[in-house]
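Just the structure for this:
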Amino acid sequence: MKTIEDMKRETELPVLMTDEQGFIVYVNEPFRQVFGWKNEEIIGQTLAAVIPNSFHDSHNLGFSRFVMTGNPTILSHPLQLKAVKKDGSEIDAEHFILAEENQGQWVFAATLRPLNQ
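Prediction:
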């Protein structure tokens, strides 16, 4: 089974990590190349920066529900979703999202494999 540490070592697929408030704390080089962000532009932004506007409410609801209950509904299996690049364009990507509790705080990581690129 993949872990968040495994994802941090990923060199082929874009990887994004957030804290339990949804602030981006890490992206890898493939993420920067595909999505067009520099570290200083994306680190500290909320996850909403890479989620299409039409999905913000459902994402916030699901994210909050998980942090409150610890019951996953979308973790640890591939999901085909859209993601937003720095230039505002949207791409289809296969997301694989993990969550791990670390010292009483949740950490989230995802690979975002672009589809049809």
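
Going by C-alpha atoms from here, please, whenever you check contacts or count neighbours.
Will do.

mind listing the strands for the chain?
Here the chain has its strands, by DSSP state E, at 15-19, 24-27, 79-84, 90-102, 105-114.

What are the buried residues along the last one?
Neighbour-count burial for strand 105-114, counted by 16 or more other Cα atoms under 10 Å, picks out 106-114.

Looking at those, which is nearest A93?
When the buried residues of strand 105-114 are compared for distance to A93, the smallest value, 4.2 Å, is given by P114; criterion: Cα to Cα.

Once you drop chain neighbours, what's closest to the closest one?
In space, and not counting its chain neighbours, P114 is closest to A93: 4.2 Å by Cα to Cα, 6 or more residues apart in numbering.

here's the other one to compare against:
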Amino acid sequence: MATAGALLLTPAPVLADQTGHASWYGAESGNRTANGERFHPGGMTAAHRTLPFGTRVRVTVLSTGRSCTVRINDRGPFIRGRIIDLAQGAARACGISGVARVRLTILH
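Below is the predicted model:
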């Protein structure tokens, strides 16, 4: 049985595609992500504010059509207007070197 406190902390899943800005992060190497994993900057992982941990997401850069698939293992981004923070390796795979406008497609 879930407690009221646990219900308040559980993010509501987002099932529809999202469009917005993506950025990347990598300086947190070795720190723990929000789901307890050790952060690896070269990984194909990402932070999202509401998607459940383990969700696989296709990130498509709108200006180039280039895409990559990431697994959500952290929370963020915490900068207004951004919808996902990619680990540095995932950003490289998508061809993102700074901030880019992207479409997120939920795969699983």
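
Give me the TM-score for this pair.
Laid over one another, the chains give 0.29 as their TM-score (TM-score structural alignment, normalised by the length of structure 2), with 48 aligned residues with a Cα RMSD of 3.8 Å.

what sits against the residue nearest to P114 of structure 1?
A93 of structure 1 is in contact with 80-83, 112-115, counting by Cα atoms under 8 Å, 6 or more residues apart in numbering.

Return the distance of it relative to F31 of structure 1.
12 Å (Cα to Cα, to the nearest Å).

hang on, the earlier thing: and the contacts of A93 of structure 1 as CSV, adding distance to N39 of structure 1?
Compiled in CSV, these are given as follows (distance: Cα to Cα, whole Å):
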residue, distance to N39 of structure 1
Q80, 25
L81, 23
K82, 21
A83, 17
L112, 17
R113, 19
P114, 20
L115, 23
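
Work out for me the element R92 of structure 2 sits within.
Element membership for R92 of structure 2 (DSSP states H and E) is helix 88-94.

Tell me the helix or strand right after that helix.
Next helix or strand after helix 88-94 of structure 2 toward the C-terminus (DSSP H and E): strand 100-106.

which secondary structure elements does that following strand contact?
With contacts defined as 3 or more Cα pairs under 8 Å, 6 or more residues apart in numbering; DSSP states H and E, the packing partners of strand 100-106 of structure 2 are strand 18-25, strand 56-61.

Of those strands, which is nearest D74 of structure 2?
Taking Cα to Cα as the criterion, strand 18-25 is the member of these that comes nearest to D74 of structure 2, at 11.3 Å.

could you check the angle strand 56-61 makes with the closest one?
If you take axes from the mean of the first three to the mean of the last three Cα atoms, to 10 degrees, strand 18-25 of structure 2 sits at 90 degrees to strand 56-61.

Helix or strand next in line after strand 18-25 of structure 2, which one?
The element immediately downstream of strand 18-25 of structure 2 (helix or strand, assigned by DSSP H and E) is strand 45-47.
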